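A.B. asks: pasting a predicted model and its sequence here:
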Amino acid sequence: MLAALAAFFAALLVTAPASQAAGPAASPASQTSPAPGPGDQENFRFSINGVLRNAGQPVPDVTIRATGEGFSGETVTSASGAWTIRVPVQGTYQVELDESTLPEGVVLAPGAQNPRTVTFANTSNAGAVFPLGEGIVVRGANLGEQLAERLIAGLSFGLLLALASVGLSLIFGTTGLTNFAHGEMVTLGAVLMFFLAGMGLPVWLAAALAIIGGGLSGYLQDAGLWRPLRQRGSGLIAMMIVSIGLALAVRYVIQLFFGGAIQQLPGAQSPQISLGAVSISQNTLQSLVISAVVIGLLGFLLLRTRLGKATRAVADNPALASASGIDVDNVIRIVWTVGGLLAALGGILWAYYRPGVSFNMGQQILLLIFAGVTLGGLGTVFGALVGSVIVGIFVEVSTIWLEADLKFVGALLIMIVVLLFRPQGILGRRERVG
């Protein structure tokens, strides 16, 4: 089963248009370096990238420079505002935006760092963000407006985080497995949509097929790997280690075909929508609505349908559920499929929220997924929802006072503080701990 899944995705990636599969997110960089010879830059394995936007609109033809580790290079932003500079080695670089190349009327946001220091952290790519004037929350603006904007953005981020967290919580509740490969299921949804959209499919159809592909991956994972391990009596620690290995394998297979650059989904650059004094991007608002509808539907299914009741029974006591006539293996298979569907949808929305698709985007969000699940209560679906929303809101609201690079650290800190006083999580039961 797993071999069939791998063959299917490999065929999809190989047959995708070359410009979509391998091309960088930005126009080719004009780079010079005293050490490498001419043309060597194309073979560099590491890259620094980002997307330049003003009021939700891309800003093309702006010069970005990077220097450090004996290297100097520059590029210009593409029509989508994306840019990439390939560098020879991991290390620390100074990345500078040439303000003289900004369009008339466009300026850096007050307090924005330029140049920025970028350091690689055991990854093949690093990001640099240059916030531009209008539409960017900056220190010194009206605190009430800032707070309202960040609350809406945080609710949107928290709900899309909940899509992945709820799937992870369902899997943990029914099997006891802490699945470290769940982040790659998130990545898979965004990557599949990127390639399907690159084949010329309408956006809605590409998204629907990518979500179905995510559900298929969950089904085949359980059928080909997790169910055989359960039948052999493998311990949860051993299965968790298998999930770590699976995560690494899938991540770098995706990188092999997708590449290390950040790519954009169709419509990634959306206009700003004004809601009174509050400004929010159209993609963020759509993400909020879609996530809320899907989570509401999932809640209805869990509470009001026979399948939902069977799922909760298996999560509470698998042996008793089996004795009551419930097909435990079938319920677990459905849970894996639903978890894959939700993770793929979360990956697509995450790619629009960032914006951008990368081979390790699931790895970047995995700690926040675990934070939401742990904060809400391990194994409790509604706890994962509550915990994810709290994490999402805290992440976005904290940017009013913290640098954007530190916002994820604050989310993990609040999780630690809460668990010191309530180790079972917000909605978790005390007997689940230990």
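C.D. replies: Yep, it's here.

A.B. asks: can we go C-alpha only for contacts and neighbour counts from here?
C.D. replies: Will do.

A.B. asks: quick one: the helices in the stretch 301-434 of the chain?
C.D. replies: For the stretch 301-434 of the chain, the helices defined by DSSP state H, counting those that start in this stretch occupy 306-316, 318-323, 328-353, 361-376, 381-397, 407-421.

A.B. asks: and the stretch 151-300 of the chain, by the same measure?
C.D. replies: Under DSSP H, counting those that start in this stretch, the stretch 151-300 of the chain gives helices at 182-198, 203-221, 227-231, 236-258, 282-304.

A.B. asks: make a markdown table from those helices and add mean neighbour count to it.
C.D. replies: Below are the helices of the stretch 151-300 of the chain laid out as a markdown table (neighbours: other C-alpha atoms under 10 Å):
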| stretch | mean neighbour count |
| --- | --- |
| helix 182-198 | 27 |
| helix 203-221 | 21 |
| helix 227-231 | 13 |
| helix 236-258 | 17 |
| helix 282-304 | 16 |
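
A.B. asks: which one of these lies nearest to Ala321?
C.D. replies: Of all the helices of the stretch 151-300 of the chain, helix 282-304 sits nearest to Ala321, with 15.7 Å by C-alpha to C-alpha.

A.B. asks: from the contact counts, what lies against the closest one?
C.D. replies: Judged by 3 or more C-alpha pairs under 8 Å, 6 or more residues apart in numbering; DSSP states H and E, helix 282-304 is in contact with helix 143-175, helix 306-316, helix 328-353.

A.B. asks: mind doing that once more with 10 Å?
C.D. replies: Using 3 or more C-alpha pairs under 10 Å, 6 or more residues apart in numbering; DSSP states H and E, the elements in contact with helix 282-304 are helix 143-175, strand 272-275, helix 306-316, helix 328-353, helix 381-397.

A.B. asks: tell me which strands and helices the longest one is in contact with?
C.D. replies: Spelled out, it's helix 143-175. Here helix 143-175 touches helix 182-198, strand 278-281, helix 282-304, helix 306-316, helix 318-323, helix 328-353, helix 361-376, helix 381-397, going by 3+ C-alpha pairs under 10 Å, 6+ apart.

A.B. asks: just send the helices and strands packed on helix 282-304 back as TSV, with mean neighbour count and distance to Leu188 too.
C.D. replies: Below are those laid out as TSV (neighbours: other C-alpha atoms under 10 Å; distance: least, C-alpha to C-alpha, whole Å):
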stretch	mean neighbour count	distance to Leu188
helix 143-175	25	12
strand 272-275	14	28
helix 306-316	19	25
helix 328-353	26	6
helix 381-397	26	21
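
A.B. asks: in addition, the following structure is provided for comparison:
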Amino acid sequence: MVLTAALPAPAPDALTLADGGFLADQLAPSLVSGVIYGLILALASIGVSLIYGTTRLNNFAHGDLVTFGGFVAVVAMGSAALPAWAAVLLAFIVGGLFGWVQDALLWRPLRRRRVGVIPLMIVSIGLSLVLRYLYAFLFGPDRIVLPVSSDAWLVVGGVRLRMWDVLGSLIAVALLVATALLLTRSRIGKATRAVADNPALAAASGIDVNRIIRVVWTGGTALAAVAGVLLAFYQTQQWDTGASVLLLIFASVVLGGLGTAYGALVGALIIGIAVNVSSLFLPGSLKFVTALVIMIIVLLVRPQGILGRPERIG
């Protein structure tokens, strides 16, 4: 399901600027919605990219980690009656813990036994199915609407944004910037890039490769969980919410370049904008096709992706 710009009429206290013409009423809302949707995809995609970079595993369960964050918010805001900001924070913490447990109980034992990449991918598919149907069993098949305001909070021309459209975007940008700074300025970020470049050489230079991979799983799942909460704020939450956007997540990673976090961000923004703008010209059922066509065209010209390296063509 795709984030759309269609919102209820602005509330009386909404901040409103001057209306625009035909272009502003149709193209501008789609572009803004595409950027917001792309930022959410970027949060989810960075985890996939970093996990691939450090382990060479394409994790097909990552979409269900996004769903996990949405259901953390459902429990937090429903049963515990917590505010939306607390649900986001809780999803980040619980999501990180879930990633740590996954690596400790499943992925590290498999790495110790030197299981190949293809069997690991099959395991991730199995984990995806287990999580997906566990969600359906626990929460049911119906869509769940989180208790956040749907009133327009900021109106600029034909663009009407709810409060959590704006706050969610700011949270996504803050987490993306923090991740970028962590990867480029901190010792653990430099160690992560070293493991992604050459695990054997990184281990020989004294880097604890398993510890770095554990950090990547923890951080990647935490970001995916936050993406799940933000996605649930923009649309309804369901047992297969993450699975429905998994193809777009992989498209973002491949388009931007396998194994590079910055590439995942660039790819996600392109995919998000393409999916939303295409709704002006195509039926809803063909929105995702536009994004995939763009990915194919880019890969025909540059197989490693926009910011990827030739040795990581995948």
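C.D. replies: Good, I have the coordinates. For clarity, every value in this text was computed on a predicted model and none was experimentally measured.

A.B. asks: residues contacting Tyr353 of the first structure?
C.D. replies: Residues near Tyr353 of the first structure by C-alpha atoms under 10 Å, 6 or more residues apart in numbering: 153, 156-157, 160, 268-269, 281, 283-284, 287, 347.

A.B. asks: quick check: the counterpart of Val335 of the first structure in the second structure vs Leu300 of the second structure, distance?
C.D. replies: Counting by TM-score structural alignment, Val335 of the first structure lines up with Val216 in the second structure. Per C-alpha to C-alpha, to the nearest Å, Val216 of the second structure is found 30 Å from Leu300 of the second structure.

A.B. asks: ok, which of the helices of the stretch 301-434 of the first structure comes nearest Pro202 of the first structure?
C.D. replies: Once these are compared by C-alpha to C-alpha, helix 328-353 is nearest, at 14.6 Å.

A.B. asks: helix 203-221 and that closest one, what's the angle between them?
C.D. replies: Going by axes from the mean of the first three to the mean of the last three C-alpha atoms, to 10 degrees, helix 328-353 of the first structure is angled at 140 degrees with respect to helix 203-221.

A.B. asks: got the angle for helix 328-353 of the first structure vs helix 306-316?
C.D. replies: Using the same axes, to 10 degrees, helix 328-353 of the first structure lies at 100 degrees relative to helix 306-316.

A.B. asks: what is the burial count for the aligned residue in the first structure for Ser285 of the second structure?
C.D. replies: Ser285 of the second structure maps onto Asp405 in the first structure when the alignment is built from TM-score structural alignment. Each residue near Asp405 of the first structure was counted by other C-alpha atoms under 10 Å, and the total is 10.

A.B. asks: Asp405 of the first structure contacts Thr399, doesn't it?
C.D. replies: Yes - under the criterion of C-alpha atoms under 10 Å, Asp405 of the first structure makes contact with Thr399 at 8.8 Å.

A.B. asks: for the nearest residue to Thr236 of the second structure once chain neighbours are set aside, which residues are in contact?
C.D. replies: Nearest non-adjacent residue to Thr236 of the second structure, counting by C-alpha to C-alpha, 6 or more residues apart in numbering: Val145, 5.0 Å away. Val145 of the second structure makes contacts with 74, 232-238, as judged by C-alpha under 10 Å, 6+ apart.

A.B. asks: I'd like the distance between the aligned residue in the first structure for Ser244 of the second structure and Gly214 of the first structure.
C.D. replies: By TM-score structural alignment, Ser244 of the second structure lines up with Gln364 in the first structure. Distance, Gln364 of the first structure to Gly214 of the first structure, using C-alpha to C-alpha: 18 Å.

A.B. asks: same question for Arg312 of the first structure.
C.D. replies: Noted for Arg312 of the first structure: a distance of 23 Å to Gly214 of the first structure, by C-alpha to C-alpha.

A.B. asks: what does Asn317 of the first structure give?
C.D. replies: For Asn317 of the first structure, the distance to Gly214 of the first structure - C-alpha to C-alpha - is 28 Å.

A.B. asks: rewinding a little: Serialize the contacts of Tyr353 of the first structure to CSV and add fields for distance to Gly56 of the first structure.
C.D. replies: CSV is the format used below for the contacts of Tyr353 of the first structure (distance: C-alpha to C-alpha, whole Å):
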residue, distance to Gly56 of the first structure
Ala153, 14
Ser156, 16
Phe157, 17
Leu160, 20
Ala268, 10
Gln269, 6
Ser281, 6
Asn283, 10
Thr284, 11
Ser287, 15
Gly347, 20
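
A.B. asks: quick check, nearest of those to Gly189 of the first structure?
C.D. replies: Gly347 (5.4 Å).

A.B. asks: doesn't Glu184 make contact with the closest one?
C.D. replies: Yes - the pair Gly347 of the first structure / Glu184 is scored as a contact, 9.2 Å apart, by C-alpha under 10 Å.

A.B. asks: overlap in contacts of those two?
C.D. replies: 361-362, 365.

A.B. asks: name the member of these with the most neighbours.
C.D. replies: Gly362 (28 neighbours).

A.B. asks: tell me the contacts of it?
C.D. replies: 164, 181-190, 247, 251, 343, 346-347, 350, 369.

A.B. asks: what do we get in the second structure for Gln231 of the first structure?
C.D. replies: By TM-score structural alignment, Gln231 of the first structure lines up with Arg112.

A.B. asks: before we move on, back to that, could the helices of the stretch 301-434 of the first structure go into a markdown table alongside distance to Val242 of the first structure?
C.D. replies: Output for the helices of the stretch 301-434 of the first structure, formatted as a markdown table (distance: least, C-alpha to C-alpha, whole Å):
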| stretch | distance to Val242 of the first structure |
| --- | --- |
| helix 306-316 | 22 |
| helix 318-323 | 22 |
| helix 328-353 | 16 |
| helix 361-376 | 16 |
| helix 381-397 | 24 |
| helix 407-421 | 25 |
